[in-house]
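Visitor: Mind folding the following:
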Amino acid sequence: MYELYIFDTKSNWDIIRSIVIASTLMLFFTMAASFLFREFALPRSVILIAYILMNILLISWKILYNIIFSKSIGTILFIGSEEEEDKITNQILNQYGKKVHVKFICSSEPINQILKHLQFVDSIMIGSGIENEKKLKVIYHSVEKGKPVYVIPNLYDLLLAHSVNTTIDDTMVMAMKPLGLSMGQQAVKRLYDIVASFIALVLLSPLFIIFALLIKLEDPKGSIFYKQERLGKDNKEFIIYKFRSMVEGAEKMTGPVLAGKNDPRITKVGRFMRKTRVDELPQLLNVLKGDMSIVGPRPEREYFAKQFEKELNHYFYRNIVKPGITGYAQIMGKYTTSVDDKLRFDLFYIRNYSFILDIIIQFKTIIVLFDKTKAEGKKERKERIETKNLTLKS
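Guide: You can find the predicted model right below:
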């Protein structure tokens, strides 16, 4: 759940944070089980000692493993458009640092020219704009040579990924189920949303009072809550609730504008609430009402949604399900993640929905709250991929 077995991409701090959060959650569950069921009753001292030892041993093992087995990943060949090049190469360098060397070849080059370079690299990454015929040939040749292949998926890839194998007579076919949740899945999800949002509102009511007072202290004349129209399931509009984190009437002069990192319209209390996601808590009321779910794609404003639909012709698919307070795009991406990448995460979630996935996303959201890079986005590395010629960059 907390990616403790992915060694190559996690820093020592990431490892420590993941282990402490996972073991702390386990501690709470153990203490709750010990309190509720006599069969699991254990002395608190035993539970606490086990918690401390587990953290020490797991952290030591993971860091030691990283030190012993840390090695260079080698050379990755990225095959994509020139528009994708800077973004993807910087993301690879941000992820792997000095362990990797990146080469680039434009997907518009002849297939023979592309295949020629496969033998000189350790792994291949394929962009989203490449023609299907070229993509298949690259995958075939890479698999044949035993080289790992990473594909940035388009809608077709995402739909096919969770298809079901079946047969018509003796012919194998892949059955693609429609996007969206079944009636049973919707019923279970709604029941959970009602129970979870009601309990959360009761437990967090002191927090609501505290931040309501802080907002009023900073701006006595301003409102506590911010209300705005958003698009929900099937593009139906609803009113979303948030704690007000900007000055009153922030958009009267600017019009609809996405908030920037150091946006002067954000108040002091608002800046803290945005960093900790506290400003989103009133959306529990939206969940209880049925406008939203605990987990789902984030609801967008109609003004921005129309702009995104012009650039991404399958953007509207994300509104097949109810929007959520948190989602797969929020735990896997960052605040600065591009709209098309967030859309891939959202469509992956819709395609692979399960109640267990919802629970995992909620637990992983806890990690995001402690991860500054998720809120601010990683800075681009200054290393530039030098150009040898228009075709290959290394």
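Visitor: alpha carbons only for contacts and neighbour counts from here, please
Guide: Fine.
Visitor: and the nearest residue to Gln283 once chain neighbours are set aside, how many neighbours does it have?
Guide: Nearest residue to Gln283, sequence neighbours excluded (C-alpha to C-alpha, 6 or more residues apart in numbering): Tyr241, at 5.4 Å. Tyr241: 19 surrounding residues under other C-alpha atoms under 10 Å.
Visitor: in a helix, that's where Tyr241 is, yeah?
Guide: No - looking at Tyr241 with DSSP: H, G, I helix; E, B strand; the rest coil, it is strand, so not inside a helix.
Visitor: for Ile105, helix, strand, or coil?
Guide: With three-state DSSP as the basis, Ile105 sits in strand.
Visitor: could you measure Thr75 against Ile111, distance?
Guide: Counting by C-alpha to C-alpha, to the nearest Å, the separation of Thr75 from Ile111 is 20 Å.
Visitor: just to revisit the earlier point, the residue nearest to Gln283 against Asn286, yeah?
Guide: Yes - the pair Tyr241 / Asn286 is scored as a contact, 7.1 Å apart, by C-alpha atoms under 8 Å.
Visitor: hang on, the earlier thing: residues contacting the residue nearest to Gln283?
Guide: Residues near Tyr241 by C-alpha atoms under 8 Å, 6 or more residues apart in numbering: Phe225, Tyr226, Lys227, Gln228, Glu280, Pro282, Gln283, Leu285, Asn286.
Visitor: now the other sequence, so there's something to compare against:
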Amino acid sequence: MKKIQWGTQLFRFGTFVVDSIIVVFSVYLAFLLLFNFNPPEYNINPFIEIIPFIVIAYLIFMYVFGLEDLLKRSMSETIYSIFLSVGALFISTAFITFFARGFAYPRSVLIVSPIVQFILLSLWRTIVWKISRVNHGIKDSLIVGEQSIEYLTSKILTKQKDLYKVKYICDGKSKRLFSYLDKVEVVFLCNDVDLDLKKQIVDRCLMARKSIYIIPDIYEIALLNSKLNRADDIPILKVRKLGLTIEQRFFKRLLDVMVSLVGIIITSPIMVIVTIAIKLSDGGNIFYKQERVTEDEKVFNVLKFRTMVMNAEKLTGPVLAGDEDPRITKIGKILRATRLDELPQFFNILFGSMSVVGPRPERPFFVEQFKEEIPDYKYRTIVKAGLTGLAQVLGKYSTTPEDKVRYDIMYVRNYSILLDLKLILQTVKIMFMKESSEGVKDDMPFDELMKEEFSEVTVDVDKN
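Guide: The predicted structure follows:
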């Protein structure tokens, strides 16, 4: 097992080293192609001087856009991440050469090298992806849970069946639970598993060196980044309070003002075009104001471009938008798919009712409803509501409120300026990913899913 883990880590390290070599080689290849394989020293020296900065910049963007994950992302998402990383590197290289006074760095090379980088990195990462999938294989898995077991099982069966083969599904009452556990390589634990049973399963998995994945509840999330303390010689974990310090609030507000001002300036031409398009489409209102809840449950009016027909909720009342909601206009579908309907919220951020990054603001009607259904929902309003957040980057529009709450609380627990910057950049990535902007779907019922494709799964769950 240790040899396998060491080999995996070495493979990952080697992948990033080869990535860096390809990035640098692509620029040099562009020089060779554009200067007939004899680039002048005067032109190539500025490139040689900034090689370390190019490599560092690429590794940062590689991490931000998810290229450090060699296994679980699809091939299409990997290619998309390469495109974004190379694009960001192109902009960074232009800035680096300017500040390094490398004015002899040819613009033609600056333009051609990203194309070469994208082609070579895509070919290389395709090979890496296939090797990673072959080495991982399809691992036999056990899912343990109570009420939420069907939801987790459906996700794994439909989204990760090329990585995990679900062989057993059982609840905490199953007498054969540990027998199932001994026959699999991976264990998935739902958040509603009894704490004592969860401890036994984790202990057994650790001893057997099995992989274990746990849906966290507030108890597990609260322990994240806990500080080691002691009472005399007794080790104690100090659980940090949820929320931001005065210093964190100051720097977060400073970032908000800077990003919102830059965002308004850069996107102003787009907002003008959207304004004209909405007005020409049906002649209705351009903007849509709606009451939302932010920090400490304060209510404010969020500003968005209108994506639905006028008076959309006159007959239905407050309801979540569906995947094929007839109330959404043709222009609205485009705006929602690209997240452009959210652009006016830069003004909300500038005036202080929102932050760039934070839990998405919800309507008072749904806040009261979710607070009754989800005990941990109250923790979302510890920080200011945001334009984007961890739930938006890692989840989807159709992600359940329970899972969004988990993401939001984990964001508060792990908050840092660097995390905010990372999420801002990652938001660019998800803007054009259709799946992330889809409305709430009616998934296939669990029983039908099991009958249709997965009849070999052993289900040991007490329905009573």
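Visitor: just the strands in the second structure please.
Guide: Assigned by DSSP state E, the strands in the second structure fall at 139-144, 164-170, 186-189, 211-214, 227-231, 234-238, 287-293, 299-305, 355-357, 386-388, 458-460.
Visitor: quick one, which of those is packed in tightest?
Guide: Sort the strands of the second structure by mean neighbour count, taking mean count of other C-alpha atoms under 10 Å, and strand 355-357 sits at the top with a mean of 29.
Visitor: start and end residues in the first structure for that one, please.
Guide: Under TM-score structural alignment, strand 355-357 of the second structure corresponds to residues 293-295 of the first structure.
Visitor: Residues in contact with the matching stretch: which ones?
Guide: Identification of contacts with stretch 293-295 of the first structure by C-alpha under 8 Å, 6+ apart yields 189-190, 193, 197, 284, 286-287, 322-327, 358, 361-362.
Visitor: what residue of the second structure takes the place of the residue nearest to Gln283 of the first structure?
Guide: By TM-score structural alignment, Tyr241 of the first structure lines up with Leu303.
Visitor: What of Ser354 of the first structure?
Guide: With TM-score structural alignment as the criterion, Ser354 of the first structure lines up with Ser416 in the second structure.
Visitor: Please report the number of neighbouring residues for its match.
Guide: Ser416 of the second structure: 15 neighbours (other C-alpha under 10 Å).
Visitor: Give me the subset of the contacts of stretch 293-295 of the first structure lying in helices.
Guide: Using DSSP state H, the members of the contacts of stretch 293-295 of the first structure that fall within helices are Lys189, Arg190, Asp193, Ser197, Leu284, Asn286, Val287, Asp358, Ile361, Gln362.
Visitor: related to what we said a few turns ago, which one (most neighbours) among the contacts of stretch 293-295 of the first structure?
Guide: Neighbour counts for the contacts of stretch 293-295 of the first structure (other C-alpha under 10 Å) peak at Leu284, which has 27 neighbours.
Visitor: which residue packs closest to the aligned residue in the second structure for it, ignoring adjacent ones?
Guide: Using TM-score structural alignment as the criterion, Leu284 of the first structure maps onto Phe346 of the second structure. Closest residue to Phe346 of the second structure apart from its sequence neighbours, by C-alpha to C-alpha, 6+ apart: Ser260 at 5.0 Å.
Visitor: how close does the equivalent of the one you found over in the first structure get to Ala187 of the first structure?
Guide: Correspondence of Ser260 of the second structure to the first structure, assessed by TM-score structural alignment: Ser197. Using C-alpha to C-alpha, we find Ser197 of the first structure at a distance of 15 Å from Ala187 of the first structure.
Visitor: And Met292 of the first structure, by the same measure?
Guide: Here the criterion is C-alpha to C-alpha. By it, Met292 of the first structure lies 14 Å from Ala187 of the first structure.
Visitor: ok, the two, which is more surrounded?
Guide: Neighbour totals were compared for Met292 of the first structure and Ala187, and Met292 leads with 27 against 12 (other C-alpha under 10 Å).
Visitor: contacting residues around that one?
Guide: When contacts are counted by C-alpha under 8 Å, 6+ apart, Met292 of the first structure touches Gly232, Gln283, Asn286, Lys322, Pro323, Gly324, Ile325.
Visitor: ditto for Val368 of the first structure
Guide: Counted by C-alpha under 8 Å, 6+ apart, Val368 of the first structure has contacts Gln330, Ile331, Lys374, Ala375.
Visitor: so which of the residues you listed persist in the second structure?
Guide: Compared against the second structure with both residues aligned by TM-score structural alignment, their matches' C-alpha atoms under 8 Å, the contacts of Val368 of the first structure retain Ile331, Lys374.
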